[in-house]
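Participant: Fold the following.
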Amino acid sequence: MAGETEQGSRYRQIAEQIKQAIHSGSLPPDSRLPSVRTLATQYSVSMTTALKTLRTLEDEHYAVARPKSGFFVAPRPANKTFPTVINEQAREVAPLDEQTELHLAMLGSDCRVRLDLANGDISLYPVKKIGLLMRQMGYSKPALLGNTVKGTGYAPLKNEIARRAVDYGCNINADDILITNGCIEAISLALRATTRPGDIV
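Facilitator: Model prediction:
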């Protein structure tokens, strides 16, 4: 608990130092702010703490995130000064886990709602059953743990998908099924097969 409090006050201290530099003019509007990695190195903090510093500045309108470019000092509105007191309740945002925050930092995206990061609660998945099946397969077919899958995917898996597709009124040939490394690759391949550069989806 003490460690969390220390980290919490640390990101706030760093944010205040950056705000002072903005107020003094050392960091003029539209100038680039240090990256997450640079802040972490300069202040000897974790990347999570560094990212929270930049997100805090963004929430308080001192910084803006630009896709694939990083964080920049926010333009100062004409005849207005930066707010010194922020309504914490009004800008409360559900916290993101560390992996998601780091992913967003690498993307340089200012959008906190990303479908490619969507993940259901662990209670929605048959974790125990999957673990049991994996242990059973590990004992009965240990080669599955080391062999690479070639071609269009693991044949027994494709056959099972084709069999289950019948329950949904689909008649699919297992040879026509392509197993991908996740939904993003599947969508990418589907778009490349059905669209051309310049098409609007």
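
Participant: C-alpha from now on. contacts and neighbour counts both.
Facilitator: Will do.

Participant: Name the next helix or strand following the top helix by length along the chain along the chain.
Facilitator: Counting residues, the longest helix in the chain under DSSP state H turns out to be helix 2-24. Downstream of helix 2-24, the first helix or strand assigned by DSSP states H and E is helix 36-43.

Participant: can you pull the buried residues of the longest helix of the chain?
Facilitator: Within helix 2-24, the residues that qualify as buried are 7, 10-12, 14-15, 18-19, 22, counting by 16 or more other C-alpha atoms under 10 Å.

Participant: which helices and strands does it pack with?
Facilitator: helix 47-59 (3 or more C-alpha pairs under 8 Å, 6 or more residues apart in numbering; DSSP states H and E).

Participant: Tell me which residues are up against the helix it packs on.
Facilitator: If you take C-alpha atoms under 8 Å, 6 or more residues apart in numbering as the criterion, helix 47-59 is touched by 7-8, 10-12, 14-15, 19, 36-37, 39-40, 63-65, 71, 91, 98, 101-102, 105.

Participant: Tell me how far M137 lies from V127.
Facilitator: 15 Å (C-alpha to C-alpha, to the nearest Å).

Participant: what about the two, which has more around it?
Facilitator: M137 (14 against 11; other C-alpha atoms under 10 Å).

Participant: Now the element after whichever strand or helix holds the more buried one, going C-ward?
Facilitator: Element membership of M137 [criterion: DSSP H and E] is helix 127-140. Tracing the chain C-terminally past helix 127-140 and defining elements by DSSP H and E, one meets helix 155-165 next.

Participant: Before we compare anything, build this one as well:
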Amino acid sequence: MIYFDNAATTYPKPPQLIGAFSDYLKMYGANPGRSGHEMSLATAKQVYETRELIGSLFHAENPEAILFTQNCTHSLNLVLKGVLKWGDHVVISDLEHNSVLRPVYQLWREHGVQYSVAQVVEGDDDATVENFRRCLHRNTRLIACTHGSNVFGIKLPIERLARLAHENNALFLADCAQTAGVEEIDFQAMGLDFLAAPGHKGLY
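Facilitator: Okay, the predicted model is just below:
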């Protein structure tokens, strides 16, 4: 079999992952942070150490700011629906996955959140950033965009877009579903406020 769908989920899974799942099922079956017995404490320790490892990978200082959600779509929805309120404005790109586009559209229809779509110009980051700049409003609360398109493989200049957001008193959300584990991502140096990433693609 020749597998071409790694943008959806990576296959085959490496043996290290299968081993880690096996270890979890055998040794870490308790709820972390809910009890004081040995297995619960061991599980809580594994969760915290995983937060530290993820923080180290993405250069994020505070392990407690790393949240585990059901998937990347859940993470993106958590930020979009947690940050944006009635009367706010958000800018997204024209390359967004449905996990961003659909909740933004729902927020517009049902909760009075305005949005604009900035055109990405392949091979011209200056033009892309300028298109985002033109979409900004006085009530822009958030810029949310993909780091890399799952359809075209186009990378967006998220460091520059994060700077643009902060210059205009807005927050920045990066959807790194396609790039986490493949591209170098420095949460602090890039000036990101939120980073969403799945565990089953480039991170395996």
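
Participant: Any idea what the TM-score is?
Facilitator: TM-score for the superposed chains, counting by TM-score structural alignment, normalised by the length of the first structure: 0.26, backed by 97 aligned residues with a C-alpha RMSD of 6.0 Å.

Participant: which strands and helices sit next to the helix holding M137 of the first structure?
Facilitator: So helix 127-140 of the first structure, by 3+ C-alpha pairs under 8 Å, 6+ apart, packs with no helix or strand.

Participant: Spell out the residue ranges of the strands in the second structure.
Facilitator: Secondary structure of the second structure (DSSP state E): strands located at 89-93, 114-118, 140-146, 171-175, 194-196.

Participant: Could you say which of these is packed most deeply?
Facilitator: When neighbours are counted by mean count of other C-alpha atoms under 10 Å, the highest per-stretch mean among those falls to strand 140-146, a mean of 26.

Participant: give the contact list for the residue nearest to F132 of the second structure when sequence neighbours are not counted.
Facilitator: Spatial nearest neighbour of F132 of the second structure, excluding adjacent residues (C-alpha to C-alpha, 6 or more residues apart in numbering): A118 at 5.2 Å. The contact partners of A118 of the second structure, taken as C-alpha under 8 Å, 6+ apart, are 91-94, 128, 131-132, 135.

Participant: any idea how far A20 of the second structure is from the residue nearest to L171 of the second structure when sequence neighbours are not counted?
Facilitator: Nearest residue to L171 of the second structure, sequence neighbours excluded (C-alpha to C-alpha, 6+ apart): L142, at 4.6 Å. With distances taken as C-alpha to C-alpha, L142 of the second structure is found 37 Å from A20 of the second structure.

Participant: What about L157 of the first structure, how many residues nearby?
Facilitator: So L157 of the first structure, with other C-alpha under 10 Å, has 13 neighbours.

Participant: State the distance from it to S24 of the first structure.
Facilitator: In terms of C-alpha to C-alpha, L157 of the first structure sits 63 Å off from S24 of the first structure.

Participant: if we can go back for a sec, and the strands of the second structure as TSV, adding distance to T50 of the second structure?
Facilitator: Below are the strands of the second structure laid out as TSV (distance: least, C-alpha to C-alpha, whole Å):
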stretch	distance to T50 of the second structure
strand 89-93	31
strand 114-118	35
strand 140-146	24
strand 171-175	20
strand 194-196	16
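
Participant: With E38 of the second structure as the reference, name the closest of these.
Facilitator: E38 of the second structure lies closest, by C-alpha to C-alpha, to one member of the strands of the second structure: strand 194-196, at 31.9 Å.

Participant: that older thread, surely the residue nearest to L171 of the second structure is in contact with H166?
Facilitator: No: using C-alpha atoms under 8 Å, L142 of the second structure is not in contact with H166, being 9.4 Å away.

Participant: Mutual contacts of these two, please.
Facilitator: Residues touching both L142 of the second structure and H166 by C-alpha under 8 Å, 6+ apart: F172.

Participant: max-length helix in the second structure?
Facilitator: Per DSSP H, the second structure has its longest helix at helix 38-58.

Participant: Show me what counts as buried in that one.
Facilitator: Quick answer for helix 38-58 of the second structure (16+ other C-alpha under 10 Å): 39-44, 47, 51-52, 55, 58.

Participant: out of these, which one sits closest to N98 of the second structure?
Facilitator: Among the buried residues of helix 38-58 of the second structure, F58 lies closest to N98 of the second structure (C-alpha to C-alpha), at 24.5 Å.

Participant: how much space between the closest one and W108 of the second structure?
Facilitator: 32 Å.

Participant: Then M27 of the second structure?
Facilitator: Where W108 of the second structure is concerned, M27 of the second structure sits at a distance of 46 Å (C-alpha to C-alpha).

Participant: Show me which of those two is the more surrounded one.
Facilitator: Remark: of M27 of the second structure and W108, W108 carries more neighbours, 18 against 13, as counted by other C-alpha under 10 Å.

Participant: Name the nearest residue to that one, ignoring sequence neighbours.
Facilitator: Using C-alpha to C-alpha, 6+ apart, the closest residue to W108 of the second structure is Q114 (5.6 Å).

Participant: The one you found and P103 touch, don't they?
Facilitator: No: using C-alpha under 8 Å, Q114 of the second structure is not in contact with P103, being 12.0 Å away.

Participant: what's the neighbour count on L161 of the second structure?
Facilitator: The number of residues packed near L161 of the second structure is 26, by other C-alpha under 10 Å.

Participant: Which residues are in contact with it?
Facilitator: Counting by C-alpha under 8 Å, 6+ apart, L161 of the second structure has contacts 129, 132, 143, 172.

Participant: can you tell me how far Y43 of the first structure sits from Q99 of the first structure?
Facilitator: 21 Å.
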